[in-house]
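1. what shape does this take:
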Amino acid sequence: MPDHPLPVDPDQPISPSTASVLTVIAVGGAIGALARAGVAEALPHPRDGFDVATLVTNVVGSLLLGMLMVYVVEHERGHPLLRPFVGVGVLGGFTTFSTYTVHTRGLLGHDLPLALVEIVAGVVLCLVAVAAGVALMRRWGPR
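-> Model prediction:
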């Protein structure tokens, strides 16, 4: 272990303790996972159908992550624990690349066109959402 803690967020001058960082990530992750479960309950899909819930969570999470990064990095706003809490915890627990890949892999065996749609839609829409989040925060975010 180094004599001094490594910075949690290189964009923030204050470095909180490791315990506080792990705590906010865990609490944020629980919140995000519960929110994702709520979306999955609200938007169920058949096992062999298009997974709208996962697409929605990943796109919304990407949008919010783009906004968060501009807020924290470019506007230099927020508490030093904001990025670990929201970015790693809440949005890390909310978005789910693993569910996306497992479901798509399952589709590959019996519905190749739908699997390809899910792959392309997930990647493209999430990239567009990040760019939109960045653009929105740059245009209407705090100055």
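
2. hey, let's count contacts and neighbours off CA atoms from now on
-> Noted.

3. how about the longest helix seen in the chain: buried residues?
-> In the chain, with assignment by DSSP state H, the single longest helix is helix 112-140. For helix 112-140, a neighbour-count test (16 or more other CA atoms under 10 Å) marks 114-115, 118-119, 122, 125-127, 129-135, 137-138 as buried.

4. how far is it from where the chain is centred?
-> Remark: helix 112-140 is offset 12 Å from the chain centroid, using CA atoms, centre = their mean, to the nearest Å.

5. likewise for stretch 80-99?
-> In terms of CA atoms, centre = their mean, the centre of stretch 80-99 is set 5 Å apart from its chain centre.

6. the structure of the following sequence is requested for comparison with the preceding one:
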Amino acid sequence: MRMYWWVALGSGLGGMARYGCTELAAAWLGGAFPWGTVAVNVLGSFAIGFFAAFSGTESRVNVPAEARVFVMVGLCGGFTTFSSFSLQTLELLRDAAWLAAGANAGGSVALCLLAAWLGHASAAALSRVPRGR
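-> This is a model prediction of the structure:
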């Protein structure tokens, strides 16, 4: 039951961070394109890729299971917005904004996969146990 509390806490904090980021992006860049959603999905993808490699079994960092659940399921799950992304893309399609919908869908998927890979590669490079020790 303790793990569920870690997920709940992380999800709440991640959701609050998502709301703040999307509001900030809309204030800075306008609301015609969902830049905030793209940004949180890319940042969240980087974070989950980084933390997965940084705290994984081949890492030199020993992270308790509670911390992994808090960050990866809670924070990242609450922070990233795939459901928001889907609805916003649907709304762009319904408004016949074909190019924007395609850019949002294709760009989000490509950028999030790249960010997850960069996060994973960054943490793997940082957490490799040096040879000969």
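
7. what stretch of structure 2 does the longest helix of structure 1 fall on?
-> With TM-score structural alignment applied, helix 112-140 of structure 1 matches the range 98-126 in structure 2.

8. follow-up on the earlier one: what's the mean distance for the longest helix of structure 1 versus structure 2?
-> When structure 2 is overlaid, helix 112-140 of structure 1 sits 0.5 Å from its aligned residues on average, using mean CA distance after the TM-score superposition for structure 1.

9. and for stretch 57-68 of structure 1?
-> When structure 2 is overlaid, stretch 57-68 of structure 1 sits 0.4 Å from its aligned residues on average, using mean CA distance after the TM-score superposition for structure 1.

10. quick check: that stretch aligns to which part of structure 2?
-> Mapped onto structure 2 using TM-score structural alignment, stretch 57-68 of structure 1 covers residues 40-51.

11. residues making contact with the matching stretch?
-> Residues outside stretch 40-51 of structure 2 that contact it (CA atoms under 8 Å, 6 or more residues apart in numbering) are 18, 21-22, 68, 71-72, 76, 79-82, 108, 111-113, 115-124.

12. next: stretch 6-24 of structure 2.
-> Stretch 6-24 of structure 2 is contacted from outside by 34-37, 40, 66-67, 69-71, 73-81, using CA under 8 Å, 6+ apart.

13. compared with structure 1, how much does that stretch deviate?
-> Superposing on structure 1 places stretch 6-24 of structure 2 at an average distance of 0.5 Å from its equivalents, by mean CA distance after the TM-score superposition for structure 1.

14. what is the distance between the match of stretch 57-68 of structure 1 and the centre of its chain?
-> From the chain centre to the centre of stretch 40-51 of structure 2 is a distance of 4 Å (CA atoms, centre = their mean).
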